[in-house]
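Asker: Provided below are the primary sequence and the corresponding predicted coordinates.
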Amino acid sequence: MTEDDAFTEHRPLLFTIAYEMLGSVADAEDVLQESYLRWSAVDRAAIEHPRAYLVRVVTRQSLNHLRAVKARREDYVGPWLPEPIRTAPEVTEDAILAESVSMAMMLVLETLNPTERAVFVLHDVFGYTHGEIATSVGKTEVTVRQIAHRARGHVHARRRRFEPDSDATRAIVRRFLLAATTGEIQALMDLLAPDVVEISDGGGKATAARRPITGRDDVARFALGVARTGITATTRIEHAVHNGMPAALCLTDGRLDWLLAFEIHHGRITGLYAVRNPDKLHRARTVRPLDRGDLQPWKP
């Protein structure tokens, strides 16, 4: 196997790890580029397990990136959402993977420190042992075990349940869009959970709510206002699956203006995630292969 073959074989796994740690397609691609350069320069004859080596390199590079972007995100204008990623149908068949890349989970991961995030992602999503993870994060196995316990408790206390994309959830999305565009506020209210939350990310580069909107009444009125001012005769709406969730893409003259991902639980919309920042939209229509690997021992 050549160096290119090994990197290409494991690229979906490496990209998934980097994306879950960074919440950004652009940053994940940068990490993979840096990791490939390191992989190209190493003496591969001395590497018994290429996948283990590549996962360690990507983890370390992701940690470096995450520490660097933390300050940048603290200065972000308005709410920050992860860069949406278009997911293939098979992602929704893997419940752990679908939840791990959901908008809600990615927001929870943002509240962890970089090491906690790396440990949680590698252990709870990808199934690596504490000992295996210790070699990547530069901690002892005992310390990693403690970090994992703390991170898991933090995540489980804040996680939000949702139903992956399906015929049923897509039908709810269609009803929501119809009600919003026709001004049927009661129909909207019937689709929203009482504690529904709407989060808009404009990044200071597009019009968006500067803080989360909560509650059925306020979210319904906000949705009607957006539909009234943002959807015109030239607007086209596409249905898609992003981050394992049903989504609607709003396009004007072929340009993606905003993406709306729907969090649905027990037949009601519990979360709406609207991405309007153009920096996060120009890659949003490309399907990205995601992979959790074969979940076999890492063999560091």
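Answerer: Received it, and whenever you're ready, just let me know what you need.
Asker: Please make it C-alpha for all contacts and neighbour counts, starting now.
Answerer: Fine.
Asker: residue boundaries of the helices in the protein?
Answerer: In the chain, the helices defined using DSSP state H lie at 3-22, 25-41, 50-74, 95-100, 103-110, 114-120, 130-137, 141-158, 167-182, 185-191, 216-230.
Asker: ranking those by burial, who's on top?
Answerer: Highest mean neighbour count of the helices of the chain: helix 114-120, a mean of 24 (counted as mean count of other Cα atoms under 10 Å).
Asker: ok, second structure coming up, stack it against the first:
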Amino acid sequence: MEDIYTKYRPYLFSVAYNILGEIQEAEDLVQDAFVEVLKMERGEVKNIKPYLTRVVANKSIDRLHALKKQRELYPGTWLPEPLITPTEGSHQEGILQYEVLHALDQLNPTERAAFVLRTAFDYPYQELAQICNTSEANCRQLVSRSRQKVADEVKTSPPHTADQQPLQQLMEAFLQSCAEGNPEQLTRLLKKDIALYSDGGGKAAAALNVLYGHEVVSKFLIGVTRKKLEQQLTLQQLKVNNLPAVLFSVNGVPDSLLYINRDGSLLSQIFIMRNPDKIILQ
């Protein structure tokens, strides 16, 4: 069993994390799945990976129903918990980009599980239909609709996973414009319909609502940066869900985590995590 745990735990964690959007919830759920297997008779399960996938996916769907109700009471904007790793850390297979993880919140739990398993892991439709408790034909339609909803929300073209350098360069130009307090220069880096999401969790100051539009977002960022520069501010390059991000610390204490999404050469989405419970280096 130890060999099975070591072999499949990273994969199962990715499945659960992508569906739930919370690290500890995903880890607990994967642990529960292995406990179930331990209680079974030896040889009772012949194909262990598909079995564990079904267990984790079904548990994730059930758990997400409860989590969605809890998130309705969340103070301000709720954002998924970012998977933060060092820049030199290894690539974590199957982990969806952060902006995709955020877009998945508009899907119901079954749609989300179907999207994750098919998109991130190319899971066979025949087996996916069993998890979703529907026919294979309906499952294909379910995945297709889910992908369209996510694509409409993310609006990223071209995908920046293939080449991280343009994203890194845009991040550097963005940070420089904020530091210089130049609203005109900053606005030129933003799409007109840009959206800024900020999660303080009721524990740190953050915009309660999503900010839309390049002028509104630019004004907000210039104001926030001006206040932060008055403090002992340091920057650290990190990765969030395998892509570049920046951690801001004040007097050595993590303060904010910044992640951006681009559409071509312009920023299309900005995510600022300020909830200290969600800024944890893995």
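Answerer: Perfect, I can see it now. No experiment lies behind these values; they were computed from the predicted model shown.
Asker: overall similarity of the pair, as a TM-score.
Answerer: Once superposed, the chains reach a TM-score of 0.90 (TM-score structural alignment, normalised by the length of structure 2), with 276 aligned residues with a Cα RMSD of 2.0 Å.
Asker: circling back: can you list the helices of structure 1 in a markdown table and add distance to residue 241 of structure 1?
Answerer: Output for the helices of structure 1, formatted as a markdown table (distance: least, Cα to Cα, whole Å):
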| stretch | distance to residue 241 of structure 1 |
| --- | --- |
| helix 3-22 | 16 |
| helix 25-41 | 16 |
| helix 50-74 | 25 |
| helix 95-100 | 11 |
| helix 103-110 | 12 |
| helix 114-120 | 25 |
| helix 130-137 | 31 |
| helix 141-158 | 23 |
| helix 167-182 | 10 |
| helix 185-191 | 19 |
| helix 216-230 | 20 |
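Asker: So for residue 82 of structure 1, which of those sits nearest?
Answerer: helix 103-110 (6.7 Å; Cα to Cα).
Asker: so where is that closest one in structure 2?
Answerer: The aligned range for helix 103-110 of structure 1 in structure 2 is 98-105, by TM-score structural alignment.
Asker: cool, and stretch 265-276 of structure 1?
Answerer: With TM-score structural alignment as the criterion, stretch 265-276 of structure 1 aligns to 263-274.
Asker: residues near residue 198 of structure 2, how many?
Answerer: Using other Cα atoms under 10 Å, residue 198 of structure 2 is surrounded by 25 other residues.
Asker: Please say which position in structure 1 it maps to.
Answerer: Counting by TM-score structural alignment, the partner of residue 198 of structure 2 is residue 200.
Asker: And the nearest residue to its match once chain neighbours are set aside, how far from residue 91 of structure 1?
Answerer: Spatially, and ignoring its direct neighbours in sequence, residue 200 of structure 1 is nearest to residue 274 (4.6 Å; Cα to Cα, 6 or more residues apart in numbering). Plainly put, residue 274 of structure 1 is 21 Å away from residue 91 of structure 1 if you go by Cα to Cα, to the nearest Å.
Asker: what does residue 195 of structure 1 give?
Answerer: 27 Å.
Asker: Which of these two has more residues huddled nearby?
Answerer: Between residue 195 of structure 1 and residue 91, counted using other Cα under 10 Å, the more crowded position is residue 91 (24 against 15).
Asker: List the residues that contact the closest residue in space to the more buried one that isn't next to it in sequence.
Answerer: With sequence-adjacent residues excluded and distances taken as Cα to Cα, 6+ apart, residue 91 of structure 1 is closest to residue 98, at 5.8 Å. Residue 98 of structure 1 makes contacts with 91, 92, 164, 243, 244, 245, as judged by Cα atoms under 8 Å, 6 or more residues apart in numbering.
Asker: closest to residue 269 of structure 1 out of the helices of structure 1?
Answerer: helix 185-191 (6.1 Å).
Asker: Distance from the closest one to the middle of the chain?
Answerer: 28 Å (Cα atoms, centre = their mean, to the nearest Å).
Asker: Nearest the middle, which residue of structure 1 would you pick?
Answerer: With distances taken as Cα atoms, centre = their mean, residue 101 lies nearest the centre of structure 1, 4.0 Å away.
Asker: Good, wrapping up.
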